[in-house]
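Asks: curious how this folds, go ahead:
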Amino acid sequence: MPFDFVPDPVRRRRSARGLANYHAGHAAEAAVARHYEGIGIPICARNWRGSGGEIDLIGRNGDEVIFVEVKYSRTHDLAASHITPAQIARIFTTVDEFLGGEPRGLLTDVRIDLALVDGMGRIEVVENAFAG
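Replies: Model prediction:
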């Protein structure tokens, strides 16, 4: 006997929250892209996916390639706390993969920025955030 599945209220709330977070994340990425373009750094790729992960934004400043990881949360501090060591490793792997297609390969000038967006839409960019 067939039956209709009706999700429980908790599942619906989680689903709605997940959808809201998804849209907020994309809006944050769009705002950060406008920020970079506003300071003269054109964005050449959004959500570039390699075999090891995804880079939110990729810009070019002359010969330098700028990779941008965007994090959104209520506050900048909370947004920064969402980046994990595993994520950083995936970012580096994906950057290396992208650079494999560049004329100078791994010798390309690179910067990896972390763009933090708070609940008010304010953007804080940490340039070269993962430099050791």
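
Asks: switch to C-alpha atoms for all contacts and neighbour counts from now on
Replies: OK.

Asks: name the element residue 28 belongs to?
Replies: Residue 28 belongs to helix 9-38 when assigned by DSSP states H and E.

Asks: for the comparison step, fold the sequence that follows:
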Amino acid sequence: MIAASTQHAGREGEAEAFEHLRRQGLKLVCKNWRCKGGELDLVMLDGDTVVFVEVRARRHTTWGGAVESVDGRKQQKLILAATSFLQQEPRWAKHPCRFDVVAINTGSEPASRLNWIRNAFET
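Replies: Sure, this is the predicted structure:
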């Protein structure tokens, strides 16, 4: 089970990522969408593109940073969750889609702590 402090940090990271993306003009479709195969942290619209956003927050980089934590296995889980989302929400299925990662290194200075990677991986 995930520790309460880890869950709290995750929620804070998602809120920070959401605010950053909102300021960049993206619009929220939904947060924390769950299915049998996983969860999508944020689903947003960038123009007409559906953006599946994975938010990763890390305090330190001992075992790799936030970006490195979105490995091939995690990418496959996100792709399956996004596929389920598009099947259950068919109004978005005809839109172009992409996967973004917002990596937050909470131990960094505020100016360098958030890294938004657009089109972080291909399906």
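
Asks: which stretches in the first structure count as strands?
Replies: Secondary structure of the first structure (DSSP state E): strands at 43-49, 54-61, 64-72, 110-117, 123-126.

Asks: of the ones you listed, which is nearest residue 25 of the first structure?
Replies: Within these, the stretch nearest residue 25 of the first structure is strand 64-72; the backing value is 6.1 Å (C-alpha to C-alpha).

Asks: what angle separates the closest one from strand 110-117?
Replies: Interaxial angle, strand 64-72 of the first structure versus strand 110-117 (axes from the mean of the first three to the mean of the last three C-alpha atoms, to 10 degrees): 20 degrees.

Asks: show me what strand 64-72 of the first structure is packed against.
Replies: On a contact count with 3 or more C-alpha pairs under 8 Å, 6 or more residues apart in numbering; DSSP states H and E, strand 64-72 of the first structure meets helix 9-38, strand 54-61, helix 76-81, strand 110-117.

Asks: mind doing that once more with 10 Å?
Replies: In terms of contacts (3 or more C-alpha pairs under 10 Å, 6 or more residues apart in numbering; DSSP states H and E), strand 64-72 of the first structure is packed against helix 9-38, strand 43-49, strand 54-61, helix 76-81, helix 85-99, strand 110-117, strand 123-126.

Asks: pipe the ones you listed into CSV and attach distance to residue 68 of the first structure per row.
Replies: Below are those laid out as CSV (distance: least, C-alpha to C-alpha, whole Å):
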stretch, distance to residue 68 of the first structure
helix 9-38, 9
strand 43-49, 10
strand 54-61, 5
helix 76-81, 13
helix 85-99, 10
strand 110-117, 5
strand 123-126, 9
